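Q: Here is a sequence with its predicted model. Questions after.
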Amino acid sequence: MMNGSYVPSVIARSTGIFFLSLFLGWNVATAQQVAPPAPYGVTPSERLLAWHELEFYGFIHFTINTFTDKEWGYGDESPSLFNPTNFDADQIVRSMKASGMKAIILTAKHHDGFCLWPTKTTEHNITKSPWKNGKGDVVREVTEACRRHGLKFGVYLSPWDRNNEHYATPHYVNTVFQNQLRELLTNYGPVFEVWFDGANGGDGYYGGKREVRTIDRITYYNLDELWNVIRPIQPMACIFSDLGPEIRWVGNESGVAGEICWPTYTPKGREDINKPGLGQTRYEEGQYGTRDGKYWIPAECDVSIRPGWFYHESENNRVRSVDNLVNLYFQSVGHGASMLLNIPPSRRGTVHPVDSLTLSQMGAYLRDLYAVNYAAKAKVKASSVRGGGAKFSPENVKDNDRYSYWATPDDVTTGEITLAFSKPTTFDVVRMRENIKLGVRSDDWEVWAQVNNQWQLFGKGTSIGASRLVKGPKTTAKAIKIRIAKGKASICLSDIGVFNSPELPVENLPVISRDEQGNVQISGQSKGAVIVYEKNRNTISSASTPYKAPFLMTESGTVSVAFLKSDGTTSRISSTLLGILPQGWKLYKNQNNPSTTQETQSALDGNSKTIWQVEIAPQGTDAFIVDTQKSQAVKGFVYVPDVDHRQGNITHYAAYGSENGSDWQLLQEGEFSNIEANPHPQRVNFPKGKGQLRYFKLIPKRWVGNGTQVRIADILLL
């Protein structure tokens, strides 16, 4: 009995130990199999994770420049100029939110030094303006409006201050600039981003000295100390500049990130021997980032809804269309960067109706785009799954969670994931996201669509990161397949979305052209509508002149056109500024060196794509002279830069007029503000009583880069 009972007991205990060991061993093995992948390379902070989720947000440029019709103020402008007649922060924020934006950054101080809040650091602030009898605070009104409408708030504070007498001294940085930053970060609630411009140093008012001041862009602002001012006050605020340390400038003001755009980045100085600084980086590298860069510094794509950053009445008919904004969205957010769209309020202190309409159309497009995700109900299959269980299942790509993900084993860096639809499905946008908490892992991807039982390539590329939107043709397919063809680490895809974009409003605007004899032709067709136009007016109505045949216009002026519909409404208005017809004009470099016919045509042909590129002596010694062949009244001129090449575009100029080509009168001198970053046509008006001339002379005093060539796309005389 004892032996009989004893043996089974031993067997039972042995068997129990065996199964317990087996169970524990299985658990250990399973735990090892489903352990999360180790991060690859650098990864984003909690601040940056929150920032990545915003994707699309807005800029507000609004200050004295709004009232002086300038892009950059000199610093000598009187605060009395700032006086919006109907400032409405709620209208501004509502208009911007309607586009789908999730946050707003306000230019609290631009380069002219005027502060939009009652600062204690300078007298050059809003308390000295007539607006609200000096009791107003634009920063507070915008922050409170953002809070009411559920948008995050950020601040732009220009390091350069052309008004302050202490600029370029340690006192400015330590006492003025840092304290301005403290005021903004302490008194207005949570801030999601602090924005520092790269434009630094140059000529300015500087307390009445009116001189050029230069700084060491690498050391002057003591950037480490500056970052340390921000951290204790606003721990969740990301810092933007052209070198980071958290968000980088994409390197252009066109709103476009590179097709390859890594969120990792190693900023470099302009010269190999230099460290990076504000305005002292190889900004062209910001468009692409650095594969395996030292830091997680993703790109931000800044762009204005108008040609300029501040409001100019002359640009009311040059507002970007919704299809243009959508294209920029796919080239910024769709490339893993963010889109920062500037909306400049008018002198009234509100967003202009044309801008508001475009913003609402943008919002409607984005809502419709993301309304239905066809991936949500698709059947998912992957070539390999980490651990074989649910934790890293391919199903995770459908749950709209950025941080649950499909993963492969450590040694599997390539693979496929297939989403099969219940029926043929039409789409034209595929979204992919990596779990960026684990770094940027994949290097090459392809998207395939199963059409009529055949796999067709829908799109391919390199970087994925926080978001990749693949925009292709309308495609009807039974399934899609994403293939990761190359990677630095195991696959960690967190999201796949499949969408069918809505139709965009058709922007079929009339086109204006003028021939060499001065005949203006307007072309275009719109069903059920006729073309109407106005000369030297920016508005169109049912009373506007119907276009029937080309008309002669040899003088300068604006032609505005639109389609007039049968119900009395009009399309968007398009306006073109024409200069005085340059018929028979001659162009000279210096007095006795007439250019060739081809060069003359390039600089005077009204075509911004034909460029006169000419060798020039050191700044201020060479000139371009236009002989108009007769004495005439000229109100001003327009310099059109080369939009495709920054080097050689004129930044500072002097303009002269003469009746005889020998005796010259200075008409105007100054700068073409921000032309290096935003090369658009620069209009200069002459003072009243000046401008009767036969000869016009333009002297380039400075230009972009250190080269010996200047670029002129066009010169218009007005």
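A: Cool, got the structure. Residues are numbered from 1 along each chain as shown.

Q: use CA for all of it now, contacts and neighbours both
A: Will do.

Q: Show me the strands in the stretch 1-150 of the chain, by range?
A: 56-60, 103-109 (DSSP state E, counting those that start in this stretch).

Q: Use this one as the comparison:
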Amino acid sequence: MRHICKRLTFVTLVLGLTSLSLPVKSQDFTEQNLPNPDNIPSPVFPVPTERQLNWMETEFYGFSHYGPNTFVGTEWGNNRKPNPKEYAPQTIPDCDQWVEAMHSAGMKGAVVICKHHDGFCLWPTESTDFSVLNGAGVSAQVDIPLLFSEACRKRNMKFGVYLSPWDASNEHYATSTYVTDVFLKQITELCTNYGELFEIWFDGANGGQGYYGGNSLVNRTIDKKTYYDWDNLTQRIHEMQPNCVVWGREFRWCGNEDGYSGKTCWSNFDVNSINSETTNNVGAEDGLLFMPSEVDVRTTSKWFWTAEEQAKSAERLFQIYLESVGRNATLIMNCAPNTDGVMPENVCTSLRGLGELLTARLSVDMALDKTVTAEQTRNPGNFAASNMTDGDKNTYWATNDDEITGTFVIDLGEVKTIHYVTLQEYIALGQRVKGFSIETSSDNSSWDPFATGTTIGYKRIMAKNDDTTSYGSGTQARYIRVKITDSKACPLISTVSVY
């Protein structure tokens, strides 16, 4: 079912993005009609790569901000004269404990800060002396990406790295040699010494005040679209790490740091309007790029630890999950270790609580293997309505090419208490659905509205009236009716789950 029965010819045009992302390549497509005995629907472009699909299926993963900023109580550190002795852990940082805390929340991967804007490298790099090798004491000289990656793989979690392109400590920044002699060297070290990466995170902050190897603050700026030679850097990353998605090239920032995606969220993207928070949050129905959204958020109010920080409650973190993973985005959640090199207990408590809520509320699918009937089904081919509840992400229900609406009903077998209905498109052939509604019934005759929405994409989790603020008492029903009210082409639904 995964093959596409069109031969695609790619014509790539280099397009420049503005300040919140990196320049990317757009694709035009020409098609040759080929025999299609299985009646597979034609793709609706743009479509994801296999690398993007695997990344979207990760759904929820951690972020760890740790470094000199942890010890001096600041967020960026570019306005301080570089001093590696500021990085002063008294004991070896317990990366295993960090990752265990994330794992307890149900995260499937984690990304570690390897170099923030201050330029301090948390591994023994050959690119600069401003690294753990010159930190204060033996405990400061351990390789954080190594310990962190080992902790991830111990738990079968994916591992990723964050590397700020901006380096406010380096004398070569904003010169012709920084990218090749420093930045590329750092990328290469991270891509070749720590096993498989699933994501590399490049920040949008590029240039500004710093010491840049001198004795006073100066301001340096660069052309973000051309300075880093993103085309060649991305190609180099994929040569070393073929399964690694690249920030700003293969996925986009959601446009806020508050933990939510738009209720309408297209994975398609328009390169001409990336500088708008609304556009980043919503995407673009007719965008030329497949560039899904990543939502970033903090478990506290800051990225780096400070003593006065209060952790968000487990219920608030669960709401954030619904408003990100449940709105066709991935979620990267920051959990900042403290000066003792451990994750604070208040953060650990909230993370464990989140994991318990996810298990209690979203782990038992009441629709699995239940009967589904559809008013429209694509014919011929294997596109039965039962594909939506068979537990197989690679099968899907579809309508005929001339039908862009459709209705199906799930019978749970008996009256159940329903809190959430989850819909997933078969996005390997492109995102399609533009509108849908969900109704419930106890007798398959009288129907009550449950929720309405616009896009679905990889995953859409719908609560009653799309209200994410409260778990509530639920809805009593045996039947769930879903109507696809609008779609760019024949809708393809791979999964319907009921919780």
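A: Received the coordinates, thanks. Because the structure is a prediction, the values reported are computed rather than measured.

Q: Which one, of the strands of the stretch 1-150 of the first structure, ends up nearest to residue 460 of the first structure?
A: strand 56-60 (23.9 Å; CA to CA).

Q: Give me the contact list for that closest one.
A: Residues outside strand 56-60 of the first structure that contact it (CA atoms under 8 Å, 6 or more residues apart in numbering) are 96, 100-107, 333, 338-345.

Q: ok, back up a step: now the strands of the stretch 1-150 of the first structure in CSV, with distance to residue 532 of the first structure?
A: Below are the strands of the stretch 1-150 of the first structure laid out as CSV (distance: least, CA to CA, whole Å):
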stretch, distance to residue 532 of the first structure
strand 56-60, 34
strand 103-109, 38
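
Q: corresponding residues in the second structure for the one helix or strand residue 629 of the first structure maps to?
A: For residue 629 of the first structure, the host element (DSSP states H and E) is strand 624-633. Using TM-score structural alignment, none of the residues of the second structure align to strand 624-633 of the first structure.

Q: The contacts of strand 56-60 of the first structure in helices, which ones?
A: residue 96 (DSSP state H).

Q: Buried among the contacts of strand 56-60 of the first structure? Need that as a selection in ChimeraX.
A: Burial among the contacts of strand 56-60 of the first structure is assessed by 16 or more other CA atoms under 10 Å; the matching ChimeraX selection reads:
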select :96,100,101,102,103,104,105,106,107,333,338,339,340,341,342,343,344,345
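
Q: After alignment, which residue of the first structure pairs with residue 316 of the second structure?
A: By TM-score structural alignment, residue 316 of the second structure lines up with residue 324 in the first structure.

Q: Where does that match fall, secondary structure wise?
A: Assigned by DSSP H and E, residue 324 of the first structure falls in helix 322-332.

Q: What residue, apart from its backbone neighbours, is nearest residue 494 of the second structure spatially?
A: residue 396 (4.0 Å; CA to CA, 6 or more residues apart in numbering).

Q: Distance from stretch 386-398 of the first structure to the middle of the chain?
A: Distance of stretch 386-398 of the first structure from the chain centroid (CA atoms, centre = their mean, to the nearest Å) equals 37 Å.

Q: which outside residues touch it?
A: 30, 33-34, 375-376, 380-382, 385, 404-409, 417, 493-497.

Q: and if we set it to 6 Å?
A: Stretch 386-398 of the first structure has contacts (CA atoms under 6 Å, 6 or more residues apart in numbering) with 33, 34, 376, 404, 405, 406, 407, 408, 409, 494, 495, 496.
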